[in-house]
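[1] here is a sequence together with a model predicted from it:
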Amino acid sequence: MKIISMIPARYSASRFPGKLMQDLGGKSVIRRTYEATVNTNLFDDVYVVTDSQVIFDEITSHGGKAIMSIKEHECGSDRIAEAIEFMDIDIVVNVQGDEPFTEVSALRKLIDVFKYDDKKEVDLASLMVKITDWDEITNPNTVKVIVDNNNFALYFSRSPIPYPRDETVQAVYHKHKGVYAFRKEALLDFYKLPMMTLEASEKIECIRYLEYGKKIKMVETDVQGVEIDTPEDLERAKKLWK
């Protein structure tokens, strides 16, 4: 089974433009993420896939592997799908370019989902982490996920799910971490299928898989990590790096 990692990387970001090229301990955020992913030794290959010449040059000038996107893409999955369409691979893991603190054990758990999926029932796997802070639960920037008894995703939302109508019920909330492992075929299906209403409404790309009947296995982790979405996040990451 050939397993690679792809790191989708846009230069422009609505909340923090150019964040991937910001300095983190003497190297750019995207270079830190790339090197951390390579150093996990979990992948046959690691690439940054980008629409930015600046990011492409940043990776390749330091000996890394990068691919320039040919088309414009609205989401990271589409960007990766274009890049891997003609590659001879089985599994591709999407590592977020703005999360430089790569957590090896969590990535290994994602890959293991496919290693032990003898019936090939799983189309993709992703991470979730338990959250208890109500501000985070109600924050629309935090994507929540609910699962069935076998940890297959039922739905993703920016709203609090489940809704706590009965406050005596001890509801459990999980945040979706945007790290995915895909079967190649499932990702190419995603690329070719049009966006439907639920995905368009929530602006959560993995909803497209559910709308078309794909199975998403969620893997619980206790590692929150640091996602760099704002200048404040970057300062927090710098302190953690030290």
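    Sure, I can see it.

[2] drop to CA atoms for contacts and neighbour counts, all remaining ones
    Fine.

[3] which residues of this structure fall in strands?
    Here the chain has its strands, by DSSP state E, at 3-9, 23-24, 27-28, 45-50, 66-68, 91-94, 124-131, 144-147, 153-157, 173-183, 216-220.

[4] do you know how far the residue lying farthest from the centre of the chain is from T138?
    Note on the chain: the largest separation between a C-alpha and the mean C-alpha position, by CA atoms, centre = their mean, falls on T168 (33.6 Å). Distance of T168 to T138, computed by CA to CA, to the nearest Å: 18 Å.

[5] V29 now?
    28 Å.

[6] Y212 too?
    From Y212 over to T138 the distance is 27 Å, taken as CA to CA.

[7] residues near Q53, how many?
    Applying the criterion other CA atoms under 10 Å, we find 11 residues in the vicinity of Q53.

[8] for the one 5 residues further on, same thing?
    Number of residues near E58 (other CA under 10 Å) recorded here: 18.

[9] same thing with W134?
    The local packing of W134 (other CA under 10 Å) involves 10 other residues.

[10] give me the distance between A36 and I207.
    For A36, the distance to I207 equals 28 Å [CA to CA].

[11] of these two, who's got more company?
    I207 (24 against 17).

[12] OK, contacts around the more buried one?
    155-156, 198-199 (CA atoms under 8 Å, 6 or more residues apart in numbering).

[13] for E199, see how far away it is.
    Relative to E199, I207 is positioned 5 Å away (CA to CA).

[14] report the separation between I161 and N149.
    When CA to CA is the yardstick, I161 and N149 sit 16 Å from each other.

[15] please say which of these two ends up with more neighbours.
    Using other CA under 10 Å, the more surrounded residue of I161 and N149 is I161, with 19 against 6.

[16] what segments of this protein are helices?
    In the chain, the helices defined using DSSP state H lie at 29-38, 53-60, 76-84, 104-115, 134-138, 184-192, 197-202, 207-211, 231-241.

[17] show me the one of those helices that comes nearest K175.
    Closest to K175 of these, according to CA to CA: helix 134-138, at 8.0 Å.

[18] buried ones in that closest one?
    Residues of helix 134-138 classed as buried under the neighbour-count rule (16 or more other CA atoms under 10 Å) are I137.

[19] what does it contact?
    131, 142, 144, 158-160, 173, 175.

[20] tally up the residues packed near L107, please.
    Other residues close to L107 by other CA under 10 Å number 23.

[21] can you check M195 too?
    Taking other CA under 10 Å as the neighbour definition, M195 ends up with a count of 16.

[22] please apply the same query to E227.
    The criterion is other CA under 10 Å. On that basis, E227 has 18 neighbouring residues.

[23] residues touching it, list them.
    E227 sits next to 98-100, 233 when contact means CA under 8 Å, 6+ apart.

[24] ok, back up a step: for the strands of the chain, give me TSV that also has distance to E74.
    Compiled in TSV, the strands of the chain are given as follows (distance: least, CA to CA, whole Å):
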stretch	distance to E74
strand 3-9	11
strand 23-24	26
strand 27-28	24
strand 45-50	12
strand 66-68	15
strand 91-94	15
strand 124-131	20
strand 144-147	21
strand 153-157	19
strand 173-183	15
strand 216-220	21
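
[25] one more structure, for comparison:
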Amino acid sequence: MTQISKYYHSNTRPVQILGIIPARYASTRFPAKALVDIGGKSMIQRVYEQAIQADRLSKVIVATDDQRILDHVASFGGEAVMTSVDHQSGTDRCHEAFMSIGSHFDYVINIQGDEPFISPEPINELASVLDLSTELATLVKIIDSEDLLFNPNVPKVVLNARQEVLYFSRQTIPYLRGQEPADWLKQHTYYKHIGIYAYRIDVLSKITSLPVSSLEKAEALEQLRWLENGFRIRAVVTTDDSHGVDTPDDLDKVTKKFLS
């Protein structure tokens, strides 16, 4: 048993989990999307109100780089902290936000700030595996269509027998030798990545100090930096799907799906 596991089992307090919603203003494809109106509420308000329903979270905050977002979150009764405009990832923003509040938490869960209709259930599913022996965790979902399977914009995940991540790739892996691609879904269970992460706080500090890795550069997937440096990522299989908003067209689609 590891030292941190011994600490947990000798102190039966519940694990304390901080939910952080990164929300920057200058999104490349959709500037100010955190403040866009969706049926009478801003995107960030909808994400926040969904996240606080996840009863396994001890606290939820927004981490932003813009005073307008900070003020808006305060206007609907939420809590937000200001972070640097220079962060390259939500993980980096989460780390600064965690350090700034100075509270005692065991884990941070990074909740995507552009999923206005996220369900509390997958957040709770991810939180359920956090027992202080878990370094990092993320969600995956079974792929059920060829469109997703062969779409390079949908990261695929390969797992080991212990439900830990072996690799993330935009390519379709594993390659099924001798099988027609049209039959691959019948022969093997493929997973896609759902981009919500849990970090043990000591691990969060370590991974944000690592340089960009060669695998991360190759696939443009930051989580490969963690694997390349020997960190273990536990995967939780969910049936919930993600409905992120990267563009105004995405916003139209999710609005029609959830509000029509």
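    Perfect, thanks for sending it. What you see is a predicted model; the values in this text were computed from it and never measured.

[26] contacts only, for the residue opposite D133 of the first structure in the second structure once aligned.
    Under the alignment (TM-score structural alignment), D133 of the first structure pairs with S145 in the second structure. Under the criterion of CA under 8 Å, 6+ apart, the contact partners of S145 of the second structure comprise L185.

[27] I'd like to know how far S145 of the second structure sits from L185 of the second structure.
    Summarising the geometry, the distance separating S145 of the second structure from L185 of the second structure, computed by CA to CA, is 8 Å.

[28] and if you look at H95 of the second structure?
    38 Å.

[29] ok, now D147 of the second structure?
    Taking CA to CA as the measure, D147 of the second structure falls 11 Å from L185 of the second structure.

[30] do D66 of the second structure as well
    Distance, D66 of the second structure to L185 of the second structure, by CA to CA: 44 Å.

[31] ditto for I20 of the second structure
    Using CA to CA, I20 of the second structure is found at 35 Å from L185 of the second structure.

[32] what do you get for I207 of the second structure?
    Using CA to CA, which is the criterion applied here, I207 of the second structure is 34 Å from L185 of the second structure.

[33] what about these two, which has more around it?
    I207 (18 against 15).

[34] could you find the counterpart of the more buried one in the first structure?
    Taking TM-score structural alignment, I207 of the second structure has F190 as its aligned residue in the first structure.

[35] ok, its match touching L210?
    No. Applying CA atoms under 8 Å, one finds F190 of the first structure not in contact with L210, separated by 10.5 Å.

[36] need the contact list for the equivalent of D65 of the second structure over in the first structure.
    Across the two structures, D65 of the second structure finds its equivalent in D51 of the first structure, going by TM-score structural alignment. With contact taken as CA under 8 Å, 6+ apart, D51 of the first structure is in contact with 9-11, 68-70, 72.

[37] G225 of the first structure is nearest to which of the helices of the first structure?
    Comparing the helices of the first structure against G225 of the first structure with CA to CA, the closest turns out to be helix 231-241 (9.5 Å).

[38] next one: the closest one to chain centre, how far?
    Once both centres are worked out by CA atoms, centre = their mean, to the nearest Å, helix 231-241 of the first structure turns out to sit 20 Å from its chain's centre.

[39] ditto for stretch 34-49 of the first structure
    Computed by CA atoms, centre = their mean, the chain-centroid distance of stretch 34-49 of the first structure equals 14 Å.

[40] how about it: buried residues?
    Along stretch 34-49 of the first structure, these residues count as buried under the neighbour rule (16+ other CA under 10 Å): 34, 36-38, 42-43, 46-49.

[41] turn these into CSV, including distance to T60 of the first structure.
    Formatted as CSV, the entries for the buried residues of stretch 34-49 of the first structure read as follows, by distance: CA to CA, whole Å:
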residue, distance to T60 of the first structure
Y34, 11
A36, 16
T37, 15
V38, 14
L42, 21
F43, 18
V46, 12
Y47, 10
V48, 9
V49, 11
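
[42] closest one to A237 of the first structure among the strands of the first structure?
    Proximity of the strands of the first structure to A237 of the first structure was assessed by CA to CA; the nearest stretch is strand 23-24, lying at 7.6 Å.

[43] equivalent range in the second structure for the closest one?
    Here strand 23-24 of the first structure aligns to the second structure at residues 37-38, judged by TM-score structural alignment.

[44] list the contacts of the matching stretch.
    43, 255.

[45] that stretch vs the first structure, average offset?
    Between stretch 37-38 of the second structure and the corresponding residues of the first structure, superposition yields a mean separation of 1.2 Å, by mean CA distance after the TM-score superposition for the first structure.

[46] show me what contacts L70 of the second structure?
    In this structure, L70 of the second structure makes contact with 64, 80-82, judged by CA under 8 Å, 6+ apart.

[47] hang on, I meant D166 of the first structure
    If you count contacts by CA under 8 Å, 6+ apart, D166 of the first structure has none.

[48] which residue lines up with it in the second structure?
    The alignment partner of D166 of the first structure in the second structure, by TM-score structural alignment, is G178.

[49] looking at the second structure, name the residue matched to F114 of the first structure.
    Taking TM-score structural alignment as the criterion, the aligned counterpart of F114 of the first structure in the second structure is L130.

[50] may I ask which of the contacts of I207 of the first structure has the most neighbours?
    Neighbour counts for the contacts of I207 of the first structure (other CA under 10 Å) peak at F156, which has 24 neighbours.

[51] can you name the residues in contact with stretch 168-184 of the first structure?
    By CA under 8 Å, 6+ apart, the list of residues contacting stretch 168-184 of the first structure from outside reads 84, 89-96, 110-111, 123-132, 137, 142-146, 156, 161-162, 164.

[52] just the buried residues from those residues, in ChimeraX please.
    Here the buried members of the contacts of stretch 168-184 of the first structure are turned into a ChimeraX selection, burial being counted by 16+ other CA under 10 Å:
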select :84,89,91,92,93,94,95,96,110,111,123,124,125,126,127,128,129,130,137,142,143,144,145,146,156,161
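
[53] show me what F231 of the second structure aligns to in the first structure.
    Match for F231 of the second structure (TM-score structural alignment): K214.

[54] what about its match, how many neighbours?
    When counting by other CA under 10 Å, one arrives at 19 neighbours for K214 of the first structure.

[55] ok, P8 of the first structure next?
    Other residues within reach of P8 of the first structure by the criterion other CA under 10 Å amount to 25.

[56] show me what it aligns to in the second structure.
    Matched by TM-score structural alignment, P8 of the first structure corresponds to P22 in the second structure.
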